[in-house]
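> missing the sequence, but the structure's below:
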């Protein structure tokens, strides 16, 4: 077989193998978490005297592995823990019966799950009294818009990083463009989600910074991988941000509702960390934002360093390309005197 025929065979075989693999990976990443969504060590509080809450604890512990119980002496402490994002909700034992505290802003699906889990606690088979401590905004009561915002942030980051890579922007120029693009993405995102749609209700500048940092983490990663690996780095960056990061972000439910290790992995990737950060600054006054900020900063810094290193390597490998030779001006012939 001639080398030309062998190359043609490989080029035909590549899509036949790669496309099914990509589809299988996408179905695994998106369908598996959706089909296995249920609480797994979901932080839940129990408030009241130990003797009074014993029956509540026993009832919740019957769902083995579903809840990670935190005990509080009174309802006020449980409310503070919910507002600090230490727990998703709590069951407070009061003289008039159990009372469920939820936070639909932390995840409407989680709030519904807690209501279902506490349904059997109501005296006489009635409904459990529920108090939404941190409610989702009226414009987005089911959290659908906030959940849907993760994918556009990831796509914006991939697009920005790919453009910087394809335009061969390296070094300080590449870093400057990535930073400027991220800042503009943050402003546009906050302008749409906060100022227009009203689905974000926190500090406008903090929300813009959260969206911009998320976009920067993705775009810097894509551009950095391209600087180190070539064109294949763009595909790898897109795979990390979109095909893996988006479905494992936990924004449609909660990280503790996803099968492990996807719940933990998702919070270590830019979309999951960015979604958690945006939720914190929008509804919880920035509480529990330190870990997402750290994760996004690490991704952004590593990507920007890779872009800078790629620029240095390119300058050393092609010095003539970076420093063009001065243009030669042809000499003007001097005419002889008549």
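Everything's here; your move. Everything quoted here is computed from the prediction, not taken from an experiment.

> Could you use CA atoms for every contact and neighbour count after this?
Noted.

> what comes up buried for whichever strand or helix holds residue 233?
Per DSSP states H and E, residue 233 falls inside helix 232-238. Under the neighbour-count criterion of 16 or more other Cα atoms under 10 Å, helix 232-238 has 233, 234, 235, 236, 237, 238 buried.

> One more to weigh against that first structure:
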């Protein structure tokens, strides 16, 4: 009874810290932003942008074409181009509608003294059916829950070895297809090749399910709880799906990209809107989670098969599982 009384407030405090703290501290932190044009013309603008210490990571480009290429390659979220007619703002709402809006406000503040209205060009626009990215943001939690449920069921049913791996792969593949059917075919909230999008959803769910199943196989029910907590209490709020990793306080944004939900969102944006640009990093992150988790499941299955009495590794290591 005393343990419950103490544990519940601790869990509430942990959840509030994980969800509320990043949301309350949302602001640009070394947000990549381009400045294009002649050095003499861009120097004053660059100086004003860097006055907001730690807010923007300014990248210099020779002209508008180079800045557009950088945006399409996901090197920067936007760029201010200084032309003879005045400054122009390039954004990419597909990368983050919240950041695109932030850049418009920031540039407007910088040019307010001159009374100049800065035209905005959305280089890579978000779909008209989901201009604020709400559907993409909402899709993070169901995929995480699908992965957690799959991994937990595999552990609770006592599946091991290749049977466990096949179950995890098959269930998450179906989950990925359903997610693609809803977000791509029905809601049209994501674009790009349907099979590529379905593959991203599958890999995202697979990484979560494999991690939960691997920890559960090694540590029993404690491992399932640990994997679920890692994904729900850290991966979900640290993913940056509603804004961008650079909009979260450090090191939250970086940690979030190392976890499956954050890597999954980044990979989905790259594949869906940017023709695969900057997809290598998040794809490798998800692959590592999937490989390590499934590797643990196969290893535990091999050890179980070699045990003469049929006991599991958890049965023979009570100190680890309680």
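Great, that's in hand. Owing to the predicted nature of the structure, the values given are computational and were not obtained by experimental measurement.

> Quick check: TM-score for this pair?
Superposed pair, TM-score by TM-score structural alignment, normalised by the length of structure 2: 0.94. Supporting alignment: 311 aligned residues with a Cα RMSD of 1.3 Å.

> can you give me the strands in structure 2?
Ranges of strands in structure 2, per DSSP state E, are 31-36, 56-61, 78-83, 86-91, 120-122.

> Remind me what the second one packs against, helices and strands.
Strand 56-61 of structure 2 is packed against strand 31-36, helix 39-50, with contacts defined by 3 or more Cα pairs under 8 Å, 6 or more residues apart in numbering; DSSP states H and E.

> which other helices and strands contact the first one?
In this structure, strand 31-36 of structure 2 makes packing contacts with helix 39-50, strand 56-61, helix 64-72, strand 78-83, judged by 3+ Cα pairs under 8 Å, 6+ apart.

> could I get those as TSV with mean neighbour count?
Shown next, in TSV, are those (neighbours: other Cα atoms under 10 Å):
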stretch	mean neighbour count
helix 39-50	14
strand 56-61	18
helix 64-72	20
strand 78-83	24
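
> Any idea which of the ones you listed gets closest to residue 254 of structure 2?
Closest of those to residue 254 of structure 2 is strand 56-61, at 15.4 Å (criterion: Cα to Cα).

> Compute the inter-axis angle for the closest one and helix 39-50.
Interaxial angle of strand 56-61 of structure 2 relative to helix 39-50 (axes from the mean of the first three to the mean of the last three Cα atoms, to 10 degrees): 170 degrees.

> which residues sit against strand 56-61 of structure 2?
28-37, 46, 49-50, 67, 76 (Cα atoms under 8 Å, 6 or more residues apart in numbering).

> now stretch 45-53 of structure 2
35, 56, 58, 110.

> Max pairwise distance over the residues you listed: which two?
Spatial extent of the contacts of stretch 45-53 of structure 2 (Cα to Cα) is set by the pair 58 and 110 at 14.7 Å.

> ok, how many other residues are close to the closest residue to residue 174 of structure 2 other than its chain neighbours?
When the adjacent residues along the chain are set aside, residue 174 of structure 2 lies closest to residue 202, with 7.7 Å between them (Cα to Cα, 6 or more residues apart in numbering). Per other Cα atoms under 10 Å, the neighbour tally for residue 202 of structure 2 reads 26.

> Distance-wise, check residue 202 of structure 2 relative to residue 267 of structure 2.
As judged by Cα to Cα, to the nearest Å, residue 202 of structure 2 and residue 267 of structure 2 stand 12 Å apart.

> what residue of structure 1 matches up with residue 151 of structure 2?
Residue correspondence to structure 1 (TM-score structural alignment): residue 151 of structure 2 is matched to residue 161.

> which ones are touching that match?
178, 218, 219, 220, 221, 222, 223, 234.

> Pick out whichever of those sits closest to residue 17 of structure 1.
Nearest to residue 17 of structure 1 among those, with distances taken as Cα to Cα, is residue 234, at 19.8 Å.

> Map residue 7 of structure 2 across to structure 1 for me.
Correspondence of residue 7 of structure 2 to structure 1, assessed by TM-score structural alignment: residue 18.

> Can you state the mean residue-to-residue distance of the helix holding residue 233 of structure 1 versus structure 2?
Helix 232-238 of structure 1 differs from its equivalent in structure 2 by a mean of 0.7 Å after superposition (mean Cα distance after the TM-score superposition for structure 1).
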